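A.B. asks: Next one to model:
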Amino acid sequence: MTIQQYIQQQTQLFETSIKNTLQLLNEDCTIPFIARYRKEMTGNLDEVQIEEILKAKNYYEELEKRKASILSSIEEQQALTTELKSKIEAADTLTVLEDLYLPYKKKRKTKADQAREQGLEPLAKIIMAQNAQDLENVAKKYLRQVVKDSTEALAGARLIIAEWIAERTDIRDYIRYQFNNYINITASGIKSKIKDEKAQKFKDYFDWSESLKRIPSHRFLAIQRAEKEGVIRVKLEGDEDRILQHIQRKLIKSSGACAEQIELAIADSYKRLLKPSLSNEAIQQAKERADNSAIKVFAKNLMQLLLGAPLGEKRVLAIDPGFRTGCKLVCLDENGRLLHNETIFPHPPQKDQKTAIKKISTLSEAYKIDAIAIGNGTASRETEALVRKIRFKNEIQVFVVSEAGASVYSASSVAREEFPNYDATVRGSVSIGRRLQDPLAELVKIDAKAIGVGQYQHDVDQTQLKLALDRVVESCVNAVGVNINTASKSLLSYVSGIGEKLAENILEYRTQHGAFATRNEIKKVKRLGEKAFVQSAGFLRIKNAKNPLDDSSVHPERYALVEKMAKDDGTTVAESIGNKSLLEKINLEKYISAEVGLPTLKDIVAELKKPGLDIREKAKVFTFNQNIKTIDDLREGQLLPGIVNNITNFGCFVDVGIKESGLIHVSNLANEFVSDVNDYVHLHQQVIVKVLEVDVTRKRIQLQLHK
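C.D. replies: You can find the predicted model right below:
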């Protein structure tokens, strides 16, 4: 099977689309670039479909590499037959491949190996043939110094038979099917641990049983974490009699002594070899499913967070609230540059509100502040209440901003590089303010796992999680576009074709030569060749450029086409930009060529109508219920404003202005079956919720989405 045939089988996409996409991927083109600027080649595939091709490609290459290794190993053993070679070459999964390799795999010396050394393999073959008339006497022929009687001889032969059974692919496949469809995962609390306070968060699993096939991702990962922490024991339970009877029917074709020995060998093989091996495999596959599900949730949440509404180029006063250590203030200009910082102490124990109010008011006027960003951590509600008391001379919007990950950023090498002369408290405050100005530009500097919008993110496969989250960041950065003259190294490094080293070179060029005036000037950056330019240019923006197309998503390779379209209409590019009536009259069919089709032409016209348009919404002011300050203030039946701050497969969490977030379980999102929480809410959405239940002891709040 060729790579194209394999990918087509896995994705059901058109052959030409796969062929051309593979070509582009092999040329090191990025997924955002392929999806945006090579639509004619791919048949208009989107980023998700291109990523499916890439995943299938990687799996196929891993499969082929493993096949070559296995064939080489078996050939060295001089055991490779034509039939076995054909089976290995036809294998389409790693599981099938490893089953075929199992009998030839180098492993530690087994009990069956010892029995073979004792000369008992011929006896095992006689038993399996099931035609011995007097098995007891036959077994005596195989007595040796280490095999004292027929009982020992038969026991050794059964060990060999048990291994044969465990290596049969048809039997392993049958048990896999049973485990995948009918087995339960059970959990029981460890008596010496269940009374510990830390164990109480897992008390739901002290006596638990559920279908392994149907267990939700979050529950499986919770059980695994509880087992890892030594709070519970976990095992798989199924209908063993059904499995044993199936194997017996498959192998036993007679009655008598041989059948009895085979039956004993089957029971031993299942208990000692098959069940442990395939149970681990089933758990591992369930873990992979749970990981994939959790990673998808995290990726969706991260995308929504990164594409959160920016305030834009406004001057911001950011406050990182605190009690004993005070509230750290920073003033930022329109581009997020630090202008001023100091600390105020409006809350206990100092409680100097008068000075604090005066200071905020003075700084707001002095630095022409447009908005105030308040971190949502400790003392957030008290600080918000204080700020709302102030009568500013000009209208100033007040926002509460998520602090998640700000402390991680403030202690990072990125933050130290940006602000070498300031401590972590100043850096954290700057991060809060910049998040309001542009969430995407600031959050890309933080390890995505630290942002806290996933479920059990520390329990899933970390390599797969990083790959998925990096793809999300790359997708978001390129979807929005980047101002090359103001972007940080972190933001630039996610631009298609750039990477960390070229991002450094761009910043170095900017420092030495000032702002880029044109997209063509980007080619002057050290080591940024034609290939990198083609990949990146369409995603990099030049504000106030001489050529207005430099501040659009129109790729430079299509500038001549746009100029021709304008000339044909008797106008200029600059005059046609934003002129919807003129643009809608263009006969796009006229400009179709071997390189450019309708998809690209439609993209160009759409961009010309609103060049450089930010796809994100604008930031909106939100106010919590000022009477709700702690969980003790909540009452069943209350209707409260809130902000969705995390989404999982089982529901979403909502910040109602107190330390604890409340849960809207999936069953309380709508009066209908909800298959995807994201169809009803999105991250940072402002909602009204109804309080259903408050458990003060366990700090749990149950909410309902109020329409």
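
A.B. asks: alpha carbons only for contacts and neighbour counts from here, please
C.D. replies: OK.

A.B. asks: Reduced to three states, what does residue 328 come out as?
C.D. replies: Put simply, residue 328 is strand when judged by DSSP: H, G, I helix; E, B strand; the rest coil.

A.B. asks: Can you report how many residues neighbour it?
C.D. replies: Applying other C-alpha atoms under 10 Å, we find 21 residues neighbouring residue 328.

A.B. asks: same check, this time on the one 3 residues further on
C.D. replies: Neighbouring residues of residue 331 were enumerated by other C-alpha under 10 Å; the total is 26.

A.B. asks: show me the contacts for it.
C.D. replies: For residue 331, the contact set (C-alpha atoms under 8 Å, 6 or more residues apart in numbering) comprises 315-318, 338-341, 363, 367, 369.

A.B. asks: Now do the contacts for residue 608.
C.D. replies: Taking C-alpha under 8 Å, 6+ apart, one finds 552, 576-578, 583 in contact with residue 608.

A.B. asks: which secondary structure element contains it?
C.D. replies: Residue 608 belongs to helix 598-609 when elements are defined using DSSP states H and E.

A.B. asks: For residue 59, see how far away the nearest residue to residue 216 once chain neighbours are set aside is.
C.D. replies: In this structure, residue 216 finds its nearest non-sequential neighbour in residue 290, 7.3 Å apart by C-alpha to C-alpha, 6 or more residues apart in numbering. As defined by C-alpha to C-alpha, to the nearest Å, residue 290 lies at a distance of 19 Å from residue 59.

A.B. asks: Comparing the two, which shows the higher neighbour count?
C.D. replies: Shown here are residue 290 and residue 59; by other C-alpha under 10 Å, residue 290 has more neighbours (21 against 18).

A.B. asks: another one to check against the first:
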Amino acid sequence: MQLLQYVIKHSQLPEKGVANTIKLLEEDSTIPFISRYRKEMTGNLDEVQISTISKLKQGFEELEKRKQAILKAITEQEALTENLQQKIELAETLTQLEDLYLPYKKKRTTKASKARSKGLEPLAKIIMKQQDDHIELTAKRYKNDQVNTAEEALQGARDIIAEWINENEWVRNKLRHLYTRKAIITSKVIKDKKDSDDALKFQQYFDWNEPLHRAPSHRLLAMLRAENEDIVRIKIEVDKEEAIGIIDNIIIKTDVESSTNQVFIAIEDAFKRLLDPAISNEVLKEARQKADEAAIQVFSSNLRQLLLAAPLGEKRILAIDPGFKSGCKVVCLDENGDLKHNENIYPHPPQRETTQAMKKVRSLVNAYNIEAIAIGNGTASRETEAFIKKTGFDRDLQVFVVNEAGASVYSASKIARQEFPGYDVTVRGAVSIGRRLADPLAELVKIDPKSIGVGQYQHDVDQTKLKEELDMVVMSCVNSVGVNVNTASAPLLSYVSGIGTGLAENIVKYRSENGSIQTRKELLKVPRLGTKAFEQSAAFLRIANAEYPLDNSAVHPESYAIVEQMAKDKKVSLDKLVGNKELIQKIDLQKYTTETVGLPTLTDIVKELEKPGLDPRKKAKVFEFDPGLRTIDDVKAGMKIPGIVNNITNFGCFVDIGIKESGLVHISKLANEFISDVNSVVQLHQHVEVKVIEVDIVRKRIQLSMID
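C.D. replies: Prediction:
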């Protein structure tokens, strides 16, 4: 099967779109560029569909690589037949390939290989024919200096037969089908771990079983984590009699009792010793992969929502990293996020320098013309928020509590050291809190997504797949918003289509040496930024306050001539056309279609012309927690309280109610009707009202409900 047919079969997407997308991917075009600026070629495929094609292409290439390795290995053994080669070339999965290769794979010393070395393979073949009714007598002929008795000869022959059964492709496929439908996953606590502190969170799985195919991803990953931490032991089981019956139906060909009895024994041995362990591991691995995919999907969905969270925008911000004994670190940032001042205040115990702290904050607000205050949501957050709200200011200030997850990771990172070489981690952490209020996307791209505090079991899943998926999410978000080329950090620029780490650093260096970039064309002067990188990146890089208006829009430079013609046809200058919604809506798009530019691209262009450079994100809003809640001891069943959704999983969402512990709204408590997708009801950072159902002070758990 060729690549195109493979992708079409597994994606069910139109042939033309798939073929052109593959061509673009092979030309090193990025997914954001293809989905936005090559709609005519792809048939208007979206990012998800193009990503699917990309993954299938990669999977096909890995499959082909493995096929070539297997064909080479079997050829070297002089065992490759025309029929086997055809089967290998037609295989569509790695599982099929490995089954075909299994009989030829180099093995360590096995019971079967030892039996062969004793000359017992001919006896095994006689038994497998199932026609000899006096097999015990026949076996005596195979006694030699290594085989003392007929029973030893039969045992060796059965070992060989067991290996043949294990390598039988039909047997393995039938058993796989059984395990896929009927396997039960069981977990049992290890006795001496039952009462340990680490085991308490896995108490549900001390004696648990359920059909493997029905185990939701979060539960399977929890059991696997418990096993990894040596709390429980996991087994995958099917009905032994049914499994052996399946093998019997395939292997037993006659009713010659003497021979078939030996085959029956070999079947039981093959199942217990070889097939059951192998296929159990295989189906568990497959279930684990599906659970990983589900968890990664949850994480990527959360990350997308987090990165596209509402920014406050270019405001002068006073940011506070709160604390008790060590005080509160205060920084002042200008509208570009640059650090202008930092110092400590001590409004809380043990110092209680409240009056001095109020005077200092008021002074800083006036001195740096502060427009908003950002307070980290860690230790002493609520106390600091209350302190700020008691401080009298001579202007209206918005006060935001900002999720500081990952700020400490950023503050100790190489990126932070490069940005603020002369400052300690506390200053960097406070700056991060302030900047993520101004622009969450620009700041959060500097932090490993796993440290941002969303998702489920992200440290347990396949880390390579997780990184690939999250990198794609970050790239998608960055390019959907666009980047100011003159203010963006190197980490942010590195996610722009066609740029990458090296070119991002070159852009920053070029800016520092030559000043602000004035036009998109000037990007071609950046070292190593050639025509291909320019094609892929230019439309996602914005020139704020550009002399040429389209340079601050999502219109690709390759389409500038079209827009200029539109302006000419309307007898206005370009700057008079841009933003003139009434005039733009009168443009006849059919007039500007060509062989390569169709209505999808033209529709995007006029939409952009109406509101050039518009940030698709909403604006940040202030949220008020219940002032009566400070600790979990203040939370009582029956309360109705406001909160902010701060994490989403497959089994529900977690809500920040203004204390250290977040509460869980189980999926069954999200709405009156059945819900299968948590995201259909809530989104990250959504402001909600919840009712407290249960508070477990000992385990620090709060159960909430959103049902009226």
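
A.B. asks: where does the TM-score land?
C.D. replies: In this superposition the chains share a TM-score of 0.99, using TM-score structural alignment, normalised by the length of the first structure; 707 aligned residues with a C-alpha RMSD of 0.7 Å.

A.B. asks: Show the residue spans covered by the helices in the stretch 601-707 of the first structure.
C.D. replies: Counting by DSSP state H, counting those that start in this stretch, the stretch 601-707 of the first structure has no helices at all.

A.B. asks: Narrow the contacts of residue 331 of the first structure to those that are buried.
C.D. replies: Taking 16 or more other C-alpha atoms under 10 Å as the criterion, what is buried in these is 315-318, 338, 341, 363, 367, 369.

A.B. asks: which SS class is residue 432 of the first structure?
C.D. replies: Going by three-state DSSP: residue 432 of the first structure is helix.

A.B. asks: mind listing what it touches?
C.D. replies: 318-320, 373-375, 401-403, 406.

A.B. asks: Kindly report the same for residue 705 of the second structure.
C.D. replies: With C-alpha under 8 Å, 6+ apart, residue 705 of the second structure has these contacts: 665-666, 669-670, 690-693.

A.B. asks: Sort out for me which of those are in strands.
C.D. replies: 665-666, 690-693 (DSSP state E).

A.B. asks: any chance of those residues in TSV, plus distance to residue 156 of the second structure and neighbour count?
C.D. replies: Below are those laid out as TSV (distance: C-alpha to C-alpha, whole Å; neighbours: other C-alpha atoms under 10 Å):
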residue	distance to residue 156 of the second structure	neighbour count
665	60	25
666	57	19
690	68	26
691	69	20
692	67	20
693	65	17
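
A.B. asks: Going along the chain, name the helices of the stretch 51-200 of the first structure.
C.D. replies: 82-90, 94-101, 111-117, 121-129, 135-140, 150-166, 169-182.

A.B. asks: so which of those helices gets nearest residue 260 of the first structure?
C.D. replies: helix 121-129 (9.6 Å; C-alpha to C-alpha).

A.B. asks: how far apart are the closest one and its match in the second structure?
C.D. replies: Superposing on the second structure and averaging over aligned pairs (mean C-alpha distance after the TM-score superposition for the first structure), helix 121-129 of the first structure comes out at 0.7 Å.

A.B. asks: And that helix, what does it pack against?
C.D. replies: Contacts defined by 3 or more C-alpha pairs under 8 Å, 6 or more residues apart in numbering; DSSP states H and E place helix 121-129 of the first structure against helix 135-140, helix 150-166, helix 257-268.

A.B. asks: quick one: the first one to the second structure mean distance?
C.D. replies: Superposed on the second structure, helix 135-140 of the first structure shows a mean distance to its aligned partners of 0.6 Å (mean C-alpha distance after the TM-score superposition for the first structure).

A.B. asks: helices and strands around that helix, which ones?
C.D. replies: Using 3+ C-alpha pairs under 8 Å, 6+ apart: helix 135-140 of the first structure touches helix 121-129, helix 150-166.

A.B. asks: would TSV of these with distance to residue 277 of the first structure be doable?
C.D. replies: Converted to TSV, those look like this (distance: least, C-alpha to C-alpha, whole Å):
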stretch	distance to residue 277 of the first structure
helix 121-129	23
helix 150-166	9
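
A.B. asks: so which of those helices comes closest to residue 446 of the first structure?
C.D. replies: Nearest to residue 446 of the first structure, of those and by C-alpha to C-alpha, is helix 150-166 at 48.3 Å.

A.B. asks: List the buried residues in the closest one.
C.D. replies: 150, 152-166.

A.B. asks: what about the helices in the stretch 251-400 of the first structure?
C.D. replies: In the stretch 251-400 of the first structure, the helices defined using DSSP H, counting those that start in this stretch lie at 257-268, 275-306, 353-366, 380-389.

A.B. asks: One more: the stretch 451-600 of the second structure?
C.D. replies: Under DSSP H, counting those that start in this stretch, the stretch 451-600 of the second structure gives helices at 463-481, 490-494, 500-514, 531-537, 560-569, 574-577, 581-584, 599-610.
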